[in-house]
Each structure stands twice: as structure tokens, then as C-alpha cells.
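Colleague: Take a look and give me a structure for this.
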Amino acid sequence: MAQATAGASAHVQGQQHPIKLYLVVWAWLFILSTGSYLVDYFQLEGGLRYSLIILFMLLKAGLIVAVFMHMAWERLALVYVILVPMSALLVFVAIMVFESDHTLLSRLTFFAAGH
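Modeller: Modelled structure (predicted):
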């Protein structure tokens, strides 16, 4: 019975966040989701559409990771373990996008239907 009491007291002493924090995050998630919906409602097209959708998506994901996955209160080393590889992956994807344009241009140049 002493173990049950010790476990219960350790649980009570854990970090407690005010309910206001979760309500504010929920409100921001709702606002960002509304913004994402309005992009479709106003029928935005092209780069602006995709940029806004990705921006809203990244902001929502950042809020969820920071608050609901408790990353805002973790050690800096753990945050780096998650953010550095994801940032490197985004850089590599950007490099592939730029290289794909070069590949397409060279294919159109050398494999055009008149050569």
C-alpha cells in the first residue's frame, strides 16, 4: 500500500498546465483551420494557394508538437534531435525541387521531337 501512495503522490507532483493554455491552443488551431478552409472558399490558385495551405499546416503542426506533445518544456537537446533532421530533410527536398526543373529543361532540350 505504501507503493500505491508513493505513486499517487509522484503523479500529483507532476507538471500541471493550466486549462487556459489548452483552450488558447485549441482556439488557435480552430483559427488556422478556418484560414485553411478560406483558402479553398475564396478559390485561391497557384503558388499562393499552396503556400498558404502549407503555412497553415506547419503552424498547426508546430502548436500540436509544442503543447500537446510537451516539446515546449523538453530539454533543448531533445528539441534539436527532432528539429535538425526535419530541417535537413526540408533542405534536401528543396534541392530536389530545383534539380527537377533543371532535369526537365535538359530533357526538353535534348529529347525534343525534332532531333
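Colleague: can we go C-alpha only for contacts and neighbour counts from here?
Modeller: OK.
Colleague: After the host helix or strand of T34, which helix or strand is next?
Modeller: Using DSSP states H and E, T34 sits within helix 19-41. Using DSSP H and E, the helix or strand that follows helix 19-41 in sequence is helix 47-63.
Colleague: Which elements pack onto that next one?
Modeller: Packing partners of helix 47-63 (3 or more Cα pairs under 8 Å, 6 or more residues apart in numbering; DSSP states H and E): helix 19-41.
Colleague: count of neighbours near L29?
Modeller: 19 (other Cα atoms under 10 Å).
Colleague: Leaving out sequence neighbours, find the closest residue to it.
Modeller: K60 (6.0 Å; Cα to Cα, 6 or more residues apart in numbering).
Colleague: before we move on, the earlier item: in the helix holding T34, what counts as buried?
Modeller: For helix 19-41, the neighbour count (16 or more other Cα atoms under 10 Å) marks V25, L29, L32, S33, S36, V39 as buried.
Colleague: Tell me which residues touch the residue nearest to the third one when sequence neighbours are not counted, please.
Modeller: With Cα to Cα, 6+ apart as the criterion, L32 has its nearest non-adjacent residue at 5.8 Å, and that residue is F56. F56 makes contact with L32, S33, G35, S36, according to Cα atoms under 8 Å, 6 or more residues apart in numbering.
Colleague: please give me the structure for this one as well, since I'd like to look at both together:
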Amino acid sequence: MTDATAHADTQQHHPVKLYLTVWVWLFILSACSYFVDYVGVQGLLRWSLIILFMLLKAGLIVAIFMHMAWERLTLIYAILLPPLLILVFVAIMVAESNYTLLTRVMNFASGT
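Modeller: Below is the predicted model:
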């Protein structure tokens, strides 16, 4: 058995029904998003619903079409690690902004 044949035998094929189901769910979520605009929901509820539907669609696309539902380590590195790093950088910026504010308050208070 050649290396190419061995690789072809170990590939996992997903049923077409799975992809069709995902496409139907993407259509339903898009319709719900458009329905929010059609009904005329306003304010924070409107944007919360639109973002919820957008995140659900993105999650379906990433999990199924990018095959991340079957690769746990890839999911961690590609989806969970970047937002975690962004939160760390935001925390660093918050700490630095508090230090800057404290320095300004101390300097301006002592100058008057």
C-alpha cells in the first residue's frame, strides 16, 4: 500500500446531510436577523439579536465548514486563544490608564 493510498483510507468523510442541515440553519438564522429589521425592533434589543444571530452563524461556519468541531486543539488555538490574548492586552491598557490618571491627578493637584 502506498503512502497516498494509506492517507486516502484514513480521511474522514462527512455526510452530505450534515452540510445541508448547516446550510438550512444558516438560512434560518439569516432570516431571523432580517426579521428583526423587518419587525422594527429598536435599541439595545435589536443590536443584541443581530449580534447573536451573527455569532451563531459564524460559529456554525467555523465548526462545520472549517472542520473545527472535530479538531479540539485547533479550536483552542484559533478561536479561544486570540480573544484571551486581547483581554490580557485590554487589562494591561486599563492598568496603564489608571496609572496615567493617578500621575496626572497628583501632578495637577500639587501644582495649584
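Colleague: Can you spell out which helices and strands pack onto the helix holding T34 of the first structure?
Modeller: Against helix 19-41 of the first structure (3+ Cα pairs under 8 Å, 6+ apart) you get helix 47-63.
Colleague: residues in the second structure matched by the helix it packs on, start to end?
Modeller: Taken onto the second structure by TM-score structural alignment, helix 47-63 of the first structure occupies residues 44-60 there.
Colleague: average distance between that stretch and the first structure?
Modeller: Its aligned residues in the first structure lie a mean 0.3 Å from stretch 44-60 of the second structure after superposition (mean Cα distance after the TM-score superposition for the first structure).
Colleague: For that stretch, list every residue counted as buried.
Modeller: Applying 16+ other Cα under 10 Å to stretch 44-60 of the second structure flags R46, I50, F53, L56, K57, L60 as buried.
Colleague: residues touching the closest residue to the second one other than its chain neighbours, list them.
Modeller: Spatial nearest neighbour of I50 of the second structure, excluding adjacent residues (Cα to Cα, 6+ apart): S33 at 5.6 Å. Contacts here follow Cα under 8 Å, 6+ apart; on that basis S33 of the second structure touches L49, I50, F53, M54.
Colleague: how about a cut-off of 10 Å?
Modeller: Counting by Cα atoms under 10 Å, 6 or more residues apart in numbering, S33 of the second structure touches F27, R46, W47, L49, I50, I51, L52, F53, M54.
Colleague: Repeat that for A94 of the first structure.
Modeller: A88, S100.
Colleague: Which strand or helix spans it?
Modeller: Per DSSP H and E: helix 76-110 holds A94 of the first structure.
Colleague: so how far is that helix from its chain's centroid?
Modeller: 16 Å (Cα atoms, centre = their mean, to the nearest Å).
Colleague: and what of stretch 57-67 of the second structure?
Modeller: Using Cα atoms, centre = their mean, the offset of stretch 57-67 of the second structure from its chain centre is 10 Å.
Colleague: Quote the end-to-end distance of that stretch.
Modeller: 15 Å (Cα to Cα, to the nearest Å).
Colleague: Touching it from outside, list them.
Modeller: By Cα under 10 Å, 6+ apart, stretch 57-67 of the second structure touches 14, 18-19, 22-23, 25-30, 51-53, 55-56, 68-71, 74-75, 78-79.
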